[in-house]
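**Student:** Sharing a sequence plus its predicted fold:
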Amino acid sequence: MNDRRQPVLGILGGGQLARMLALAAAPLGVRALVVDSAADACAGQVAELVKADWTDYAALEAFAGQVDVVTFDFENVPADTAHWLAKRVAVFPAPRALAVAQDRLAEKTLFRECGLQTPDFKAIDTRAELDEALALIGAPAILKTRRLGYDGKGQFRIRSLADADAAWAALGAQASAHGLILEAFVPFERELSVIAVRGRHGEFRTWPLTQNWHTDGVLSLSLAPAPDVGALQDRATELARTLAEKLDYVGVFALELFVKNGELLGNEMAPRVHNSGHWTIEGAVTSQFENHVRAVIGLPLGDTSARGLSAMFNWIGELPDADPVLEAVDAHWHDYGKQPRPGRKVGHATVCAPNASVLMERLGGIAHALGRDQQVDAALRAVAK
């Protein structure tokens, strides 16, 4: 008789990433226990859910006693909570990685320390400092909150110096609490991301580079492997490895990159499984979710090779009609079980194919039905190069 105890993975945050982590954990014999402040968090549909705030230390104490390791569903879990838990149970990635990724200034500084160039940037705490930074960096530029910003939130694009007053009116109130950062606008050629994973004993792997398209600052379409990347794949892997080792990182993370004049510029790091890696569920030998569970539990990492080509559509606000996807060959539908709401990620779909010509045919057949003609045309042009 096998009396091996089932490992328990604790997940802070109960959104769709926790949901997909829990689904990936089950076949590995790992049970997920999720903590979220919302009783209806969608991960609770597939895993046990504990309703608690991040400062409810009595509930977190009980949670820590029930799990073998803790990980994150999203990066805005307070670093203080992560540090508190790390004194009681293994926490991966380490709270330091979470803290760095929560602060855009610390993040950009770390990128440069690791040899990853970034757009010019400057910390902003006062209205006068904004004027000084604009004089140095110029316009266009983007004023951002240093903390609590993601999916295009907490940002204001300054198209000319005349926009400085409007930018400060929009974000200046947050300067005293968390600080702001001004970043030079990058006229990039395309956006890429590298999804990487590092195990508890230093084993490191990356998935093929992914090309991404955004709408209103939110990811809407990903294509993987990104076409025509050449040496950028090796460079992205090298940078991700350097970053992971510097942070002693354990688990999956994403590095969002701009391509300009054939060189990579660092945009942001996400210390968790990432939207642009959802294609790996059906399109890679081992998904980002399975490998994250493997990494934090201490299991060997799985193969990150792509099975072919994949295009992932992100559903924002509400789900479209599923039939065009469900009727397509090798197409996969994911409903997160969330109520529709403007700006909310409610699901995704992935279309897979063995080669570029077949992917072009399959995408062309569903693009109009999905209302994504323009973005699919951009992806098809990229594939056709």
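**Tutor:** Looks like it arrived, so ask away. Numbering: from 1, shown residues only.
**Student:** all contacts plus neighbour counts: C-alpha atoms, from now on.
**Tutor:** OK.
**Student:** Nearest residue to the most centrally placed residue in the chain in space, ignoring adjacent ones along the chain?
**Tutor:** Nearest residue to the geometric centre of the chain (CA atoms, centre = their mean): residue 274, 2.9 Å. Distances taken as CA to CA, 6 or more residues apart in numbering place residue 254 nearest to residue 274, at 6.1 Å, with adjacent residues excluded.
**Student:** One more: residue 144?
**Tutor:** Distance criterion CA to CA, 6+ apart; nearest residue to residue 144, sequence neighbours excluded, is residue 155 at 4.4 Å.
**Student:** okay, now the one you found: neighbour count?
**Tutor:** Applying other CA atoms under 10 Å, we find 21 other residues in the vicinity of residue 155.
**Student:** Spit out the contact partners of it.
**Tutor:** 142-145, 149, 171 (CA atoms under 8 Å, 6 or more residues apart in numbering).
**Student:** Run a quick neighbour tally on the residue lying closest to residue 359 once chain neighbours are set aside.
**Tutor:** Nearest non-adjacent residue to residue 359, counting by CA to CA, 6+ apart: residue 353, 5.0 Å away. Using other CA under 10 Å, the number of residues around residue 353 comes to 21.
**Student:** so how far is residue 363 from residue 353?
**Tutor:** Note on residue 353: its distance to residue 363, by CA to CA, to the nearest Å, is 10 Å.
**Student:** what do you get for residue 22?
**Tutor:** Relative to residue 363, and taking CA to CA, residue 22 is found at 30 Å.
**Student:** So for these two, which residue has more residues nearby?
**Tutor:** Neighbours per residue, other CA under 10 Å: of residue 22 and residue 363, the larger number sits with residue 22, 27 against 24.
**Student:** what ranges do the helices span in the stretch 151-300 of the chain?
**Tutor:** In the stretch 151-300 of the chain, the helices defined using DSSP state H, counting those that start in this stretch lie at 164-171, 175-178, 232-247, 280-283, 288-297.
**Student:** So which residues make contact with the fourth one?
**Tutor:** For helix 280-283, contacts defined as CA under 8 Å, 6+ apart pick out 286-289, 306-310, 332, 350, 352.
**Student:** another structure for you, compare them:
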Amino acid sequence: MAAFPLPPGSVIGILGGGQLGRMLAQAAARLGFDAAILEREHDAPAGRVAARVIEGAYDDPDALARLAEVAGVVTYEFENVPAASVERLVSLGAEVAPGPRALAVAQDRFEEKTFLNANGAPTVAFAAANTPDEAIAAVTSIGAPALMKTRREGYDGKGQRWVEHAADAARIFAGLGSVPVIVEAPAEFVRELSVIAARGRDGSTAVYPLAENHHEQGILRRSLAPAHASPALTEQAERIARRVLQGLEYVGVIGIELFELKDGRLLVNEIAPRVHNTGHWTQDGCEVDQFEQHIRAVAGWPLGPTAATARVEMLNLLGDEVDGWKKFASEAETRIHLYGKREAKPGRKMGHVNKVKPLR
């Protein structure tokens, strides 16, 4: 078992080789750590910037054993890592952060909202359904229109459908694969916000300024940060973030998506136990960005300051939008972050840019 804080030269293990793993590996390198990526694809974005790559599936026992052997701590870049893989790493003596509890809560939307409500983080009304009849009953109870989502997996708008009438619930349940679902009441929100927060091994917390987010077809298009927010709204978001972090006994960075209602209340939409797309603005707008903060936290280092140093508009580059890199490179206020993916597909996140302006 590793002793914390980990000294420079230690190995940070990362499950997943996509863009978040890539940026985590880059942050680890800045702090003097070596990143070891476990990934199925030998040419994954993170693998090309990491000190070493362990090729294998996330549930490959041999690959997990090799990762546990070399890493002082293991983290993950996305929440759909098999829970059994984390349990396997722990059984091998590896330290995993965030821990299994955070993963279990985030992997099941019903468990997630139940946890949030129990820890003083309000959400929309919701109900679970496992059969067509239960789906009809859930929509009838919640009231139509309602949003039906698969309890597990699904991201960027996938795995969810609106139910306009209770009579449609059974058909939509079947269309989602006849798997367990959660039915949610709609949120009458004025805007979508998010807060990125971190908790260290010593229980200390650090919260970033709010970001205002705009989605298209379920995919984040841009974030504006720091969002214009009253002190009361900011305090409310920070209180929610700290309750979530403490309730999970969390270690690392977490993303919390929020709805701001007309009356100024905040509801939690969902949590992500990892660095988050809506926190990419911190790379060029904060003293310590979310990626370095996550590495600091899991390695047992002191958390860094989260104050904003600039106002940032973060734009996701989807598909062939990445071909506009020459234009972005010519703009003095624009910082480019490309993920090194070999093929641009429609809707695929190929990179992002941060347009930086002075704070005022």
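**Tutor:** Arrived safely. Just so you know, these numbers come straight off a predicted model, no measurement behind them.
**Student:** mind checking how far the residue nearest to residue 274 of structure 1 is from residue 293 of structure 1?
**Tutor:** 15 Å.
**Student:** Check residue 39 of structure 1 too.
**Tutor:** Between residue 39 of structure 1 and residue 293 of structure 1 the computed distance is 24 Å (CA to CA).
**Student:** Comparing those two, which shows the higher neighbour count?
**Tutor:** More neighbours surround residue 293 than the other of residue 39 of structure 1 and residue 293, with 26 against 13 (other CA under 10 Å).
**Student:** about what we covered before: filter the contacts of residue 155 of structure 1 by whether they're kept in structure 2.
**Tutor:** Counting by both residues aligned by TM-score structural alignment, their matches' CA atoms under 8 Å, structure 2 reproduces these contacts from these: 142-145, 149, 171.
**Student:** hey, where'd the strands end up in the stretch 151-300 of structure 2?
**Tutor:** Listed in chain order, the strands of the stretch 151-300 of structure 2 (DSSP state E, counting those that start in this stretch) span 160-163, 181-184, 189-199, 205-207, 211-216, 219-225, 252-261, 266-272.
**Student:** picking up where we left off before, the kept ones among the contacts of residue 155 of structure 1 into CSV, with extra columns for distance to residue 129 of structure 1?
**Tutor:** Listed next are those as CSV, based on distance: CA to CA, whole Å:
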residue, distance to residue 129 of structure 1
142, 14
143, 12
144, 14
145, 14
149, 21
171, 14
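**Student:** Mind picking the two most distant members of these?
**Tutor:** 142 and 149 (12.8 Å; CA to CA).
**Student:** For residue 178 of structure 2, see how far away residue 229 of structure 2 is.
**Tutor:** Following CA to CA, the distance that separates residue 229 of structure 2 from residue 178 of structure 2 is 41 Å.
**Student:** Those two: who's more crowded?
**Tutor:** More crowded of residue 229 of structure 2 and residue 178, by other CA under 10 Å: residue 178, with 17 against 13.
**Student:** List the contacts of the closest residue to the more buried one other than its chain neighbours.
**Tutor:** Leaving aside its sequence neighbours, residue 178 of structure 2 sits nearest to residue 131 (CA to CA, 6+ apart; 7.2 Å). Taking CA under 8 Å, 6+ apart, we find residue 131 of structure 2 in contact with 173, 178-180.
**Student:** if we go to 10 Å?
**Tutor:** By CA atoms under 10 Å, 6 or more residues apart in numbering, the residues touching residue 131 of structure 2 are 137, 170, 173-174, 178-181.
**Student:** As a markdown table, the residues you listed with distance to residue 259 of structure 2 would be great.
**Tutor:** Putting these into a markdown table (distance: CA to CA, whole Å) gives the following:
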| residue | distance to residue 259 of structure 2 |
| --- | --- |
| 137 | 26 |
| 170 | 28 |
| 173 | 25 |
| 174 | 29 |
| 178 | 29 |
| 179 | 27 |
| 180 | 25 |
| 181 | 21 |
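**Student:** Out of these, flag the one nearest to residue 206 of structure 2.
**Tutor:** Nearest to residue 206 of structure 2 among the contacts of residue 131 of structure 2: residue 181, at 33.6 Å, using CA to CA.
**Student:** Pull the number of nearby residues for the residue nearest to the closest one when sequence neighbours are not counted.
**Tutor:** Distances taken as CA to CA, 6+ apart put residue 150 closest to residue 181 of structure 2, at 4.3 Å, once the chain neighbours are dropped. Per other CA under 10 Å, the neighbour tally for residue 150 of structure 2 reads 24.
**Student:** Residue 150 of structure 2 maps to what in structure 1?
**Tutor:** Alignment note (TM-score structural alignment): residue 150 of structure 2 maps to residue 145 of structure 1.
**Student:** again, but for residue 131 of structure 2
**Tutor:** Checking TM-score structural alignment: residue 131 of structure 2 goes with residue 126.
**Student:** Could you pull up the contacting residues of residue 266 of structure 1?
**Tutor:** Contacts of residue 266 of structure 1 by CA under 10 Å, 6+ apart are 107-108, 111-112, 115-119, 192-193, 236, 239, 255-259.
**Student:** What lines up with it in structure 2?
**Tutor:** Using TM-score structural alignment, residue 266 of structure 1 sits opposite residue 268 in structure 2.
**Student:** I'd like to know how far that match sits from residue 278 of structure 2.
**Tutor:** In terms of CA to CA, residue 268 of structure 2 sits 15 Å off from residue 278 of structure 2.
**Student:** coming back round to it: among the contacts of residue 266 of structure 1, name the buried ones.
**Tutor:** 107-108, 111, 116-119, 192-193, 236, 239, 255-259 (16 or more other CA atoms under 10 Å).
**Student:** Looking at those residues, which one is closest to residue 376 of structure 1?
**Tutor:** residue 192 (16.5 Å).
**Student:** what's stretch 49-61 of structure 1 aligned against in structure 2?
**Tutor:** On structure 2, the counterpart of stretch 49-61 of structure 1 by TM-score structural alignment is residues 53-65.
**Student:** Could you pull out the buried residues of the matching stretch?
**Tutor:** 53-58, 63-65.
**Student:** For it, measure first residue to last.
**Tutor:** Stretch 53-65 of structure 2 has an end-to-end distance of 14 Å (CA to CA).
**Student:** Not counting sequence-adjacent ones, nearest residue to the aligned partner of residue 345 of structure 2 in structure 1?
**Tutor:** Per TM-score structural alignment, the equivalent position to residue 345 of structure 2 in structure 1 is residue 341. Closest residue to residue 341 of structure 1 apart from its sequence neighbours, by CA to CA, 6+ apart: residue 317 at 4.8 Å.
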